[in-house]
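Asks: turn this into a structure:
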Amino acid sequence: MIEVQEIRLDPETRRAWRGGDEIALSRKEFDLVHKLMSNAGQIVSREELMRDVWHASFWTSSKTIDVHLGWVRRKLGDDSRQPHLITTIRGKGLRFEKASARVS
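Replies: Alright, predicted model coming up:
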């Protein structure tokens, strides 16, 4: 079981939860979240995501990642304008944050 912030992921059963609520993720959505959560706190490049999640050795557009990321953010309750779970690091990649940056 991988737990980061309020998200739990069970790689063996391929199930995910936010708090006590189960989240239905597609295969690629799960793989994307798993890759990011497994490397929480570290930047994962788009090249790594394409290689490890989509098993592609070359690509010309990041639209695939962006579309799936949008779906994942909605399902996880992460606001794309002010994300607290998955942060886009311009020119470098994505990072699943270890701790919430939200201020109460």
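
Asks: please count neighbours and contacts with C-alpha atoms only from this point.
Replies: Will do.

Asks: how many residues are close by the residue lying closest to S80 once chain neighbours are set aside?
Replies: Spatial nearest neighbour of S80, chain neighbours left out: R73 (6.8 Å); criterion: CA to CA, 6 or more residues apart in numbering. Residues within reach of R73, counting by other CA atoms under 10 Å, total 18.

Asks: quickly find the element holding R73.
Replies: helix 63-76 (DSSP states H and E).

Asks: confirm that S61 sits in a strand.
Replies: No - S61 sits outside any strand when classified using DSSP: H, G, I helix; E, B strand; the rest coil, being coil.

Asks: list the contacts of it.
Replies: By CA atoms under 8 Å, 6 or more residues apart in numbering, the contact set of S61 is empty.

Asks: can you point out the buried residues in the helix holding R73?
Replies: Across helix 63-76, burial judged by 16 or more other CA atoms under 10 Å covers 65, 68-69, 72-73, 76.

Asks: now show me the structure for the sequence below, then we'll compare the two:
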Amino acid sequence: MKILIVDDEEAIVTLLRFNIEKAGFETDIAFDGKKAIKKAEKNNYALIVLDLMLPGLNGLEVCKYLRSHHNETPILMLTARGAEEDKIKGLELGADDYLTKPFSPKEVVARINAILRRTTALQNQKSTTLKIGDITIYPERYEAVKNGESISFTRKEFELLYYLAKHAGRVLSRDQLLLAVWNYDFVGDTRIVDVHVSRLREKIEVDTKNPRYIKTIRGLGYKMEDAFR
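Replies: Prediction:
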């Protein structure tokens, strides 16, 4: 599997490339946003490590472009310390995860492996179509159909929807969802879960303030319910 590393700092690229290749992956590199997009469109990467601050097109713009052109390659975004709004914006645009600089090379590899494990697991469940309320979920297409209309998702949005639907009726804590969907075996940031739940509600709920499908269980987490019950 090949990983695309996108960063304009040569020292960081060298560090990432050494550790990612040491973990058994092939790598490719790009030093700016435009080259990253060209390479992502031309090649089939397993994952993209994408720095937020890039010359020309920044990481957010690259992420937005790829997702709007139906490129669902998983994205691990690198952000500056304290750039909270940028982190959230990246997740909203379809990034799968983020790491804050400075980071441990071991953590980068751990995050890459976590994302790829989830991707592989979902691909292995392609035949398990789920139906809840008037939503039918098709894992093989990363898609759901509601009232005859197709709804498309980013990869991580879909994984969260699929997991909630598989465990419909159960209250799932943010930590449970973080472990199950993001496959973290270390302490993560549960705001990632909240951002993705919000995005899902925008796509499947009629009224996001009074959701019928994804309920917030105060102090506990979230629960998927059949809207027809």
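
Asks: quick one: map the residue nearest to S80 of structure 1 onto structure 2.
Replies: Under the alignment by TM-score structural alignment, R73 of structure 1 pairs with R201 in structure 2.

Asks: quick check: its match touching K209?
Replies: No - with contact defined as CA atoms under 8 Å, R201 of structure 2 and K209 do not form a contacting pair (9.0 Å).

Asks: what sits closest to the spatially most central residue of structure 1 if chain neighbours are left out?
Replies: With distances taken as CA atoms, centre = their mean, V33 lies nearest the centre of structure 1, 3.5 Å away. Nearest non-adjacent residue to V33 of structure 1, counting by CA to CA, 6+ apart: V72, 7.6 Å away.

Asks: quick one: contacts for the one you found?
Replies: 25, 29, 33 are the contacts of V72 of structure 1 under CA under 8 Å, 6+ apart.

Asks: in structure 2, which spans are helices?
Replies: 10-22, 33-42, 59-68, 84-93, 105-123, 155-166, 174-182, 191-204 (DSSP state H).

Asks: and among the ones you listed, the most buried is which?
Replies: helix 155-166 (a mean of 21; mean count of other CA atoms under 10 Å).

Asks: which residues of structure 1 does stretch 67-85 of structure 2 align to?
Replies: Against structure 1, stretch 67-85 of structure 2 falls on no residues (TM-score structural alignment).

Asks: what's next to stretch 168-184 of structure 2, contact-wise?
Replies: Here stretch 168-184 of structure 2 has contacts from 111, 114-115, 117-118, 156, 159-160, 163, 185, 188, 190, 192-193, 217, 220-226, using CA under 8 Å, 6+ apart.

Asks: go on, stretch 10-29 of structure 1?
Replies: Under CA under 8 Å, 6+ apart, the answer for stretch 10-29 of structure 1 is 1-2, 6-9, 30, 34, 53-54, 68-69, 71-72, 75-76.

Asks: which positions within stretch 80-98 of structure 1 qualify as buried?
Replies: Buried, per 16+ other CA under 10 Å, within stretch 80-98 of structure 1: 83-87, 93-98.

Asks: aligned partner of H167 of structure 2 in structure 1?
Replies: Match for H167 of structure 2 (TM-score structural alignment): N39.
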